[in-house]
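Q: Here is a sequence with its predicted model. Questions after.
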Amino acid sequence: MASTVTVFTLGGTISAAQGGPGRLSGAQVLAGLAPTDDIAVRLQDFRRLPSSALTVDDLAELAGLIDEAGAAGSGAIVVQGTDTIEESAFLLDLLCAHQEPVVVTGAMRRPDSPGADGAANLTAAIAVAGDPRCRGLGAVVVMADEIHAARHVRKAHTTSIATFASPGAGPLGSVVEGRPRILLRPPTPTVERPLSLRRPVRIALVTLSLGDQGELLDAVDDRFDGLVVAAFGAGHAPAWLVQPLERLTTRMPVVLASRTGAGPILSSTYQGPGSEFDLLGRGLIPAGPLDAPKARLLLHALLADGADRTRIGLTFAGLTGER
């Protein structure tokens, strides 16, 4: 009996219409693919938007549809623009409840460009989403025949078709001769149970830079429910920003991430003013291995789910194996 995958199309480069600003329908995106004997493909034309225009609400609605498909035994493929693919995949990793494969893919080159990669990426995504051996991986990104865990993957180049990488971890596997080869499996889920966006929240993200005087921190007022700080190196800030950050922790959870995009936040290697030891001692929550945009999404989902500071801290700690 053939397995089933449901393809949810959202737009993006893979659906760019030839010679104009329009978008191809989901059926048009799938039209050029070779049929598979052992995987039945269903289609839901969910959105036609550039990925930069997607919202958390869009992804929450999509997660519900993916869970409906999963309850019927179908794997899921999300086809979207690559600008926010790592964030979409990570948010789905937090929200989706079932164990069927959830695969996010797209294209770096328009369908009318030489060497367009959309059909190859979508074909590989179907192979992963339709393979029962790919259950339980959490949401993954499949691009250029590589399978990346949502929590690790990053877009690392603006134009390269090999742009997606998982710094510090590497891909979970690859697609070879049309079949997935899984080499690694995440030891634990990103969260202990799927999160539910029960209430609206707003999370600020502030990236520190040389000579930063904290004006953007001053703007993080009662409009926000939480803050992620993309700090220097392994979690460092200038000494003059320590007290403003500490004051913010009295009003909201503040997560300390690195602006480097790879590697963990340290805890005690450096202990001077503005060091990771100093900031964590003043109530900031370490993001662990998550980059700042993903730390923002995890904080958003946790607060929307009703988590208190203790649970937030334990969830981030769990990403480093310290849960």
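A: Right, received. Where do you want to start?
Q: From now on I want contacts and neighbour counts done on CA atoms only, so please keep to that.
A: Fine.
Q: where do the helices sit along the stretch 101-250 of the chain?
A: Taking DSSP state H, counting those that start in this stretch as the test, the helices found in the stretch 101-250 of the chain are 118-129, 215-218, 242-249.
Q: can you put these in TSV and add distance to Val229 and mean neighbour count?
A: As requested, the helices of the stretch 101-250 of the chain are exported to TSV (distance: least, Cα to Cα, whole Å; neighbours: other Cα atoms under 10 Å):
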stretch	distance to Val229	mean neighbour count
helix 118-129	34	25
helix 215-218	9	13
helix 242-249	9	16
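Q: These: which one's closest to Pro180?
A: helix 118-129 (5.8 Å; Cα to Cα).
Q: From the contact counts, what lies against that closest one?
A: For helix 118-129, the packing partners by 3 or more Cα pairs under 8 Å, 6 or more residues apart in numbering; DSSP states H and E come out as strand 75-79, strand 102-105, strand 139-143, strand 173-176, strand 179-182.
Q: Give me the distance between the second one and the centre of its chain.
A: Same thing as strand 102-105. Strand 102-105 sits 11 Å away from the centroid of its parent chain (Cα atoms, centre = their mean, to the nearest Å).
Q: packing partners for that strand?
A: Right, strand 102-105 is packed against strand 75-79, helix 85-95, helix 118-129, strand 139-143 by 3+ Cα pairs under 8 Å, 6+ apart.
Q: what comes up buried for the second one?
A: Buried residues in helix 85-95, defined by neighbour count with 16 or more other Cα atoms under 10 Å: Ile85, Glu86, Glu87, Ser88, Ala89, Phe90, Leu91, Leu92, Asp93, Leu94, Leu95.
Q: same deal with stretch 40-60?
A: With burial defined by 16+ other Cα under 10 Å, the residues of stretch 40-60 counted as buried are Ala40, Val41, Phe46, Arg47, Arg48, Leu49, Pro50, Ser51, Leu54, Val56, Leu59, Ala60.
Q: ok, back up a step: in TSV, list the helices and strands packed on strand 102-105 along with distance to Val7.
A: As requested, the helices and strands packed on strand 102-105 are arranged in TSV below (distance: least, Cα to Cα, whole Å):
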stretch	distance to Val7
strand 75-79	5
helix 85-95	14
helix 118-129	9
strand 139-143	14
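Q: got another, please set it beside the one above:
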Amino acid sequence: MRRVTVFTLGGTISARGGDQARMSGAEVLAELGVAPAGVDVSLTDFRRVPSSSLGFEDLTALADEVGKAVAAGSGVVVVQGTDTLEETAFLLDLLCTTEEPVVVTGAMRRPDLPGADGPANLAAALAVAADPGCRELGVLVVLADEIHAARFAHKAHTTSVATFRSAGAGPLGAVVEGEPRIWLRPAVPSRICPLRIDPDIRIALLTLSLGDRGELLEAVADRFDGLVVAAFGAGHVPAWLVEPLAELTTRMPVVLASRTGTGATLSHTYRSPGSEYDLLHRGLIPAGPLAPAKARLLLHALLSSGAKGPAGYDRPRITAAFAHLDGAGLA
């Protein structure tokens, strides 16, 4: 028997009806009927909240429990709402060692609606978490029988049961007739050193839009420890924002991401004022292929883990951590 520890946090999979009531973890498992053959399930009813209400305190506590389960030789399934599922999965990928499979899943349709997808997603997640062939893949997202790496997984549709995509990469595999099939393996793990989350660290996320005059930047300097800019295209901002952003880099790390959510930021294709070349040479740090919300989590973890000190921030270390996930220099 393969042991799998299930942590339930709430979300649509537990929301029978549209009010605030949430089914218990035991009730969620009961909807499954019978666990996959050969799987011994241990349940922890961890939280019962919508995923939009989860905070860093919840997820750091979850990461500790996931780490204990993995250390004891158990695979892990985390069940939560899909609104922030991609962020939970990536944060666990940064905080946890994953010698055993760690899977995050949920549902897009409530259990009282026709075509509820929760039981099928949970069955697939249990199959992946119990499979030795899914070890050392990092944290995984499993929904609609697809297996995604946490660093790439993205909720791409508000209601579709096939909402999760791995933009620019594709899924690592699929669950076919109840059995995981892995086609691809990430070249490197998401984290290159032990990381933690300090809830008191504050990272701002600013998404630019047409005509942005930068007024929100004025609120960043005195209230936050770092900034992620979700810029246009491959990493571009209006020319009039260059100087304010450059000035911020003297006080905090400023990471340059793309609001498109797919593809890596560039480094030297464009060289006009406000281009990626201009911004990087003024001290901004490239996010590479990380979507802005995930870049925010990585920067938060890095500053929580020693890349911030009385003399300022460790720009080379932060830059190296983002470059590690960009696939540069892996040959």
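A: Received, thanks. Since the structure is predicted, the reported quantities are computational estimates derived from the model, not experimental observations.
Q: Minimum distance to Gln213 of structure 1: which of the helices and strands packed on strand 102-105 of structure 1 has it?
A: Closest of those to Gln213 of structure 1 is helix 85-95, at 28.9 Å (criterion: Cα to Cα).
Q: Show me how far that closest one is from its chain's centre.
A: 4 Å.
Q: same check, this time on stretch 169-183 of structure 2
A: With Cα atoms, centre = their mean as the basis, the mean position of stretch 169-183 of structure 2 lies at 20 Å from the chain mean.
Q: Residues touching it, excluding its own?
A: 36, 123-124, 127-128, 131, 133-134, 145-149, 152, 165, 184-185 (Cα atoms under 8 Å, 6 or more residues apart in numbering).
Q: redo that, cut-off 6 Å
A: With Cα atoms under 6 Å, 6 or more residues apart in numbering as the test, stretch 169-183 of structure 2 has contacts from Val128, Asp145, Glu146, Ile147, His148, Leu184.
Q: what does the third one align to in structure 1?
A: For Glu146 of structure 2, the aligned residue in structure 1 is Glu146 (criterion: TM-score structural alignment).
Q: what's the neighbour count on that match?
A: 24 (other Cα atoms under 10 Å).
Q: list the contacts for it?
A: Per Cα under 6 Å, 6+ apart, neighbours of Glu146 of structure 1: Ser174.
Q: about what we covered before: among the contacts of stretch 169-183 of structure 2, which are located in strands?
A: Members of the contacts of stretch 169-183 of structure 2 lying in strands (criterion: DSSP state E): Glu146, Ile147, His148.
Q: What's the separation between Gly130 of structure 1 and Asp38 of structure 1?
A: In this view, Gly130 of structure 1 and Asp38 of structure 1 are 8 Å apart by Cα to Cα, to the nearest Å.
Q: Check the offset of the longest helix seen in structure 2 from the chain's centre.
A: Assignment by DSSP state H gives helix 56-71 as the longest helix of structure 2. From the chain centre to the centre of helix 56-71 of structure 2 is a distance of 15 Å (Cα atoms, centre = their mean).
Q: Repeat that for stretch 134-154 of structure 2.
A: 10 Å.
Q: Quick one: end-to-end length of that stretch, please.
A: Using Cα to Cα, the two ends of stretch 134-154 of structure 2 sit 20 Å apart.
Q: Please apply the same query to stretch 159-173 of structure 1.
A: 23 Å.
Q: Report the buried residues of it.
A: Phe164, Ala165, Ser166, Pro171, Leu172, Gly173.
Q: which residue numbers in structure 2 go with it?
A: Using TM-score structural alignment, stretch 159-173 of structure 1 pairs with 159-173 in structure 2.
Q: Leaving out sequence neighbours, find the closest residue to Ser14 of structure 2.
A: Met23 (4.8 Å; Cα to Cα, 6 or more residues apart in numbering).
Q: corresponding residues in structure 2 for stretch 48-56 of structure 1?
A: Counting by TM-score structural alignment, stretch 48-56 of structure 1 corresponds to 48-56 in structure 2.
Q: sorry, back to before: could you work out which of the helices and strands packed on helix 118-129 of structure 1 reaches nearest to Arg223 of structure 1?
A: Nearest to Arg223 of structure 1 among those is strand 139-143; the distance by Cα to Cα comes to 31.1 Å.
Q: Which neighbouring elements make contact with that closest one?
A: strand 102-105, strand 146-149 (3 or more Cα pairs under 6 Å, 6 or more residues apart in numbering; DSSP states H and E).
Q: mean shift between that strand and structure 2?
A: Taken against structure 2, strand 139-143 of structure 1 registers an average deviation of 0.4 Å after superposition, with mean Cα distance after the TM-score superposition for structure 1.
Q: Helix 118-129 and that strand, what's the angle between them?
A: Interaxial angle of strand 139-143 of structure 1 relative to helix 118-129 (axes from the mean of the first three to the mean of the last three Cα atoms, to 10 degrees): 140 degrees.
Q: Using TSV, please lay out the helices of the stretch 101-250 of structure 1 together with distance to Phe277 of structure 1.
A: Converted to TSV, the helices of the stretch 101-250 of structure 1 look like this (distance: least, Cα to Cα, whole Å):
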stretch	distance to Phe277 of structure 1
helix 118-129	42
helix 215-218	20
helix 242-249	11
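Q: Out of these, which gets nearest to Arg110 of structure 1?
A: Short answer: helix 118-129, nearest of these by Cα to Cα, at 7.7 Å.
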